[in-house]
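A.B. asks: quick one: sequence plus predicted model below, questions after.
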Amino acid sequence: MMTNLFSTFDPSTNFGSLNWMSTLIMFLLIPPFFWLIPSRFNMLWNKIIFTLHYEFKTLIGKSSGSTMIFISLFSIILFNNFMGLFPYIFTSTSHLTMTLTLALPLWLSFMLFGWINNTIHMFAHLVPQGTPPILMPFMVCIETISNVIRPGTLAVRLSANMIAGHLLLTLLGNTGSMLSMIMINILIITQILLLTLESAVAIIQSYVFAVLSTLYSSEVN
């Protein structure tokens, strides 16, 4: 039972290597951006991009174009999260292969930049202001560990949230053949509500990933 349940998250099942093609489906939605007359979708997406740009610029504290890195990160995760909600489409963001690929290079680049260019500033971050001298060695250890596990927490948070919702939908859907007509109607309503919740989770998790990456970036400046 467990093998069948988790087989939806196995990239080697069903369509084999084509499963990872779901990551590239987002590129099919890009051509409308080149139309001469902007569509409603285009205007909505531009509104989202500008809103994120101003918010990330406030977090970073500089009016540089580096916000576009985090907006692109948000877009990639958002599209992949939504693609996973469609039937028979592989959810690439439910795998640590995908999420660690996004989180680890970002965190590593922040650390290299910070320790090379702002070494004293990075050392100062290891001891929070107002820490008693006797606790300083422990605080350095705690802050170092919390800094090292950041890419892991980013990746696991996104993967776990994607897996949890999909598993709940699958578990409830598998009980449909054993229910009466009244219970099936209740199940359908429940599934629709869960799907709405998953849509919200897809947006929230991509936003959380991008915001936390922005905050990590602002700490090394």
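C.D. replies: Arrived safely, thanks for sending. Residues are numbered from 1 along each chain as shown.
A.B. asks: only C-alpha atoms for contact and neighbour calcs from this point on.
C.D. replies: OK.
A.B. asks: how many residues are close by the residue lying closest to Ser39 once chain neighbours are set aside?
C.D. replies: In space, and not counting its chain neighbours, Ser39 is closest to Pro32: 7.6 Å by Cα to Cα, 6 or more residues apart in numbering. By other Cα atoms under 10 Å, 13 other residues sit near Pro32.
A.B. asks: ok, the one 3 residues further on next?
C.D. replies: Applying the criterion other Cα under 10 Å, we find 9 residues in the vicinity of Trp35.
A.B. asks: swap in Ser75?
C.D. replies: Applying other Cα under 10 Å, I find that Ser75 has 19 neighbouring residues.
A.B. asks: residues contacting it?
C.D. replies: Going by Cα atoms under 8 Å, 6 or more residues apart in numbering, Ser75 touches Ser206.
A.B. asks: how close does it get to Ser159?
C.D. replies: The spacing between Ser75 and Ser159, counted by Cα to Cα, to the nearest Å, is 16 Å.
A.B. asks: got it, and Phe74?
C.D. replies: 15 Å.
A.B. asks: now the helix or strand hosting Met43: buried residues?
C.D. replies: Take DSSP states H and E as the rule and Met43 turns out to sit in helix 40-60. Neighbour-count burial for helix 40-60, counted by 16 or more other Cα atoms under 10 Å, picks out 42, 49, 52-53, 56-57, 59-60.
A.B. asks: where's Thr144 relative to Met122, distance?
C.D. replies: Counting by Cα to Cα, the gap from Thr144 to Met122 is 11 Å.
A.B. asks: which of the two has more neighbours?
C.D. replies: Under the criterion of other Cα under 10 Å, the comparison of Thr144 against Met122 puts Met122 first, with 17 against 14.
A.B. asks: list the contacts for that one?
C.D. replies: By Cα under 8 Å, 6+ apart, the neighbours of Met122 are 114-115, 220.
A.B. asks: second structure for comparison follows:
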Amino acid sequence: MMNNLFSIFDPTTNILNLSMNWLSILLGFLFLPNIFWLIPNRHFFIWKFIMMKLHNEFKNLLKNNYFKGSTFIFISLFSFIFFNNFLGLFPYIFTSTSHLSLSLSMSLPLWMSFMLYGWLNNYQHMFIHLIPQGTPPILMPFMVLIETISNIIRPGTLAVRLTANMIAGHLLMTLLSNMSSIIPSYLIIFLIFIQILLLILESAVAMIQSYVITILSTLYSSEVN
């Protein structure tokens, strides 16, 4: 039962032994080129408004580390995760962000680049970060160990947070949809209503999780300088 339940996240569409499910990542780019050749519409203005809000927020978070164009990588990260989370809500589209192979591939290079930049260019500041201000001398070795472990597991926590949230909502919707064959027909309307509410919730989770991952990445980058 459990293997069958989680098999909905397996990339099983193959053509000539090549997995085609990951091509769903490219579907998000279909939403973007319209702004270059169509008259700006409400979709364009809403997306531009969101991007400007994110730019201003990332700029405030980076503070002294901000330089022109430094927020673009985080805005791109938000857009990529949001499009893939949202596309996974459509039927027969593979949810790529439900796999650690994708989420870890995003968080690990970001974290590694932040750590390399911090330790190579400002190692004194990085050492200071290992001991919070006001720590008693007897606790300093333990705090260094705890802070080191918390730094090492950061990419894993980012990846697992995104993957777990995507899997949880999809599993719940799948379980409820499987109940349609065993419940009385007069309860089908009630089940559909619950599924609609869950779909709305998952739409909110798709944006919230992309926002959380991006904000945490921005905070991690602001600590290395």
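C.D. replies: Noted; the coordinates are in hand. Keep in mind that what you see is a predicted model, and the values were worked out from it rather than measured.
A.B. asks: please state their TM-score.
C.D. replies: The TM-score (TM-score structural alignment, normalised by the length of the first structure) is 0.97; 220 aligned residues with a Cα RMSD of 1.0 Å.
A.B. asks: that older thread, what residue of the second structure takes the place of the residue nearest to Ser39 of the first structure?
C.D. replies: Aligned counterpart of Pro32 of the first structure in the second structure: Asn34 (TM-score structural alignment).
A.B. asks: show me what Leu187 of the second structure lines up with in the first structure.
C.D. replies: Using TM-score structural alignment, Leu187 of the second structure lines up with Met183 in the first structure.
A.B. asks: element containing that match, please.
C.D. replies: helix 181-219.
A.B. asks: that helix vs the second structure, mean deviation?
C.D. replies: Taken over the aligned residues, the distance from helix 181-219 of the first structure to the second structure averages 0.4 Å (mean Cα distance after the TM-score superposition for the first structure).
A.B. asks: give me the number of residues near the equivalent of Ile76 of the first structure over in the second structure?
C.D. replies: The pairwise alignment with the second structure assigns Ile76 of the first structure to Phe80, based on TM-score structural alignment. Per other Cα under 10 Å, the neighbour tally for Phe80 of the second structure reads 16.
A.B. asks: who's in contact with Phe80 of the second structure?
C.D. replies: Phe80 of the second structure neighbours (Cα under 8 Å, 6+ apart): Gly28.
A.B. asks: gap between it and Phe31 of the second structure?
C.D. replies: 11 Å.
A.B. asks: can you check Ile215 of the second structure too?
C.D. replies: Taking Cα to Cα, one finds Ile215 of the second structure at 23 Å from Phe31 of the second structure.
A.B. asks: tell me which of the two has more neighbours.
C.D. replies: Between Ile215 of the second structure and Phe31, Ile215 has the larger neighbour count (other Cα under 10 Å), namely 18 against 11.
A.B. asks: looking at the first structure, name the residue matched to that one.
C.D. replies: So Ile215 of the second structure corresponds to Val211, using TM-score structural alignment.
A.B. asks: with adjacent residues omitted, what lies nearest to that match?
C.D. replies: Val211 of the first structure's closest residue in space is Phe56 (Cα to Cα, 6+ apart), at 7.4 Å.
A.B. asks: mind listing what that neighbour touches?
C.D. replies: 67, 70, 211, 214.
A.B. asks: nearest to Phe15 of the first structure among the residues you listed?
C.D. replies: Phe70 (31.4 Å; Cα to Cα).
A.B. asks: map Gly152 of the first structure across to the second structure for me.
C.D. replies: Checking TM-score structural alignment: Gly152 of the first structure goes with Gly156.
A.B. asks: and Gly130 of the first structure, by the same measure?
C.D. replies: Gly130 of the first structure maps onto Gly134 in the second structure, by TM-score structural alignment.
A.B. asks: and that match, that one's in a helix?
C.D. replies: No: going by DSSP: H, G, I helix; E, B strand; the rest coil, the assignment for Gly134 of the second structure is coil, not a helix.
A.B. asks: what's the neighbour count on it?
C.D. replies: Neighbours of Gly134 of the second structure (other Cα under 10 Å): 7.
A.B. asks: picking that back up, now the nearest residue to the match of Gly152 of the first structure once chain neighbours are set aside: which helix or strand?
C.D. replies: Closest residue to Gly156 of the second structure apart from its sequence neighbours, by Cα to Cα, 6+ apart: Leu104 at 6.8 Å. Using DSSP H and E, Leu104 of the second structure maps to helix 100-121.
A.B. asks: next SSE after that helix?
C.D. replies: helix 123-129.
A.B. asks: what strand or helix carries the match of Ile76 of the first structure?
C.D. replies: helix 72-87.
A.B. asks: just give me the mean distance for that helix relative to the first structure.
C.D. replies: Mean for helix 72-87 of the second structure is 0.2 Å (mean Cα distance after the TM-score superposition for the first structure).
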